[in-house]
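Undergrad: Below are the sequence and a predicted model; questions follow.
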Amino acid sequence: MNPSKTGLSFLWLSAVAFIADLATKYLVVTRFALYESIDILPFFNLTYVRNPGAAFSFLANHSGWQKIFFIVLAILISAMLVYFLFKNNAAQKLQNAAYALIIGGALANAADRAYHGFVVDFLDFYWQDWHYPVFNVADIAICVGAGLLALDAIKNGDKKKSEKKA
């Protein structure tokens, strides 16, 4: 199968997400002290924190086994999604873009975890005393990818229903 006719042609998006995430983390680590925070807007700070766990610090308070677990999990999921990209037609744009963004975000956080032993987070949104968990560009890529998958399921679910009726 020709890679330009498969979803593999969307892997450039994975590279963009991967590079953008690691570049922004590098800027934060080299310019901020741990827990340093800069007010940007009345509801947004740049705040350097470290997350040894997963989303919302899930499993952060364990002895360290979670580091290897999350690295292996990211690699396995990314490999599965690369396979899905290979099987997809390039015309499946929403699904291919979603898979590519998830791959880029997952591998960027895995690289960060492998290098530092934790994930660097720095985007801090809040309202008054309530703070949303601090996150990074890789997390945005993963969430946008998940949203695109949901949109694709809704969009193509309607197509499949109409095809069954016909």
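TA: Perfect, I can see it now.
Undergrad: When you work out contacts or count neighbours from here on, use the C-alpha atoms and nothing else.
TA: Noted.
Undergrad: who are the neighbours in contact with residue 134?
TA: By CA atoms under 8 Å, 6 or more residues apart in numbering, the contact set of residue 134 is 47, 49, 121-125.
Undergrad: Skipping adjacent residues, who's closest to it in space?
TA: residue 124 (4.7 Å; CA to CA, 6 or more residues apart in numbering).
Undergrad: Could you count how many residues lie near that neighbour?
TA: Residues near residue 124, counting by other CA atoms under 10 Å, number 22.
Undergrad: before we move on, what about residue 33?
TA: Residues lying near residue 33 (other CA under 10 Å) number 12.
Undergrad: and what of residue 131?
TA: A count of nearby residues for residue 131, using other CA under 10 Å, gives 12.
Undergrad: out of everything not next to it in sequence, what's closest to it?
TA: Nearest residue to residue 131, sequence neighbours excluded (CA to CA, 6+ apart): residue 125, at 6.0 Å.
Undergrad: adding another structure so you can compare the two:
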Amino acid sequence: MTSDKKTLPLLKESGLRWLWLAGIIFMADISIKLFVMKEMGYGWANRIEVLPFFNFLYVHNYGAAFSFLSDQAGWQRWFFTGIAISVCGLLVYWMRKAPQKDKLNNIAYALIIGGAIGNVFDRLVHGFVVDYLDFYWGNYHWPAFNLADAAICIGAGLIILDGLRSGKKEQ
């Protein structure tokens, strides 16, 4: 019974309290990906033009961000899965050590964890990551990405922002 008393304050007082956000990102990401896989035809020819600079489409990414290493023989699937799981473990550790009041960093960590687990799920279940967002300008297309990728990038941006804010406070 004493371990329950120790665990409950840890969840209330530490950054772990923000893990619900990671769960929401994960569930939303997987739901959208399953919808895209079921309802859309694969490839650029089946894209849905939404705005003059944005399409929905369904493509596979065998690599990491911006299709990095996607042309490799398959080892990258396990490499990126291992990196994602390691980073998530480190972020959960940091959240456990951080006070729950450190909102910006805890939100950033939760966004990264939710996005990373969403892409790990794809790699383990499908062998590739499902991408569906296509932004472009003229003939230049940004590499297709998904909600998980966006959450990871926003989380990383929030960490940088917090670092810049903290640096200014120290000066």
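TA: Sure, I can see it. All figures in this text were calculated on a predicted structure; none of them were measured in a lab.
Undergrad: so what number do they get for TM-score?
TA: Between these two chains, after superposing, the TM-score reads 0.95 (TM-score structural alignment, normalised by the length of structure 1); 161 aligned residues with a CA RMSD of 0.9 Å.
Undergrad: Identify the residue of structure 2 aligned to the residue nearest to residue 134 of structure 1.
TA: When structure 2 is aligned by TM-score structural alignment, residue 124 of structure 1 is paired with residue 134.
Undergrad: In contact with the residue nearest the centre of structure 2: list those residues for me.
TA: The centre of structure 2 sits closest to residue 115, judged by CA atoms, centre = their mean, with a distance of 1.8 Å. Contacts for residue 115 of structure 2 (CA under 8 Å, 6+ apart) come out as 22, 25-26, 29, 147-152.
Undergrad: Map it across to structure 1 for me.
TA: Counting by TM-score structural alignment, residue 115 of structure 2 lines up with residue 105 in structure 1.
Undergrad: do residue 98 of structure 2 as well
TA: Under the alignment (TM-score structural alignment), residue 98 of structure 2 maps onto residue 88 of structure 1.
Undergrad: so who does its match touch?
TA: 6-7, 96.
Undergrad: give me that answer again for 10 Å
TA: Residue 88 of structure 1 makes contact with 5-8, 82, 95-96 under the criterion CA atoms under 10 Å, 6 or more residues apart in numbering.
Undergrad: coming back round to it: farthest-apart pair in the contacts of residue 134 of structure 1, please.
TA: Greatest spatial distance in the contacts of residue 134 of structure 1: 49 and 125, 13.3 Å, computed using CA to CA.
Undergrad: who's more crowded, the two?
TA: Using other CA under 10 Å as the criterion, residue 49 of structure 1 and residue 125 rank with residue 49 on top: 23 against 18.
Undergrad: one step back: got the buried residues for the host helix or strand of the residue nearest to residue 131 of structure 1?
TA: Using DSSP states H and E, the element containing residue 125 of structure 1 is strand 119-127. Neighbour-count burial for strand 119-127 of structure 1, counted by 16 or more other CA atoms under 10 Å, picks out 119-125.
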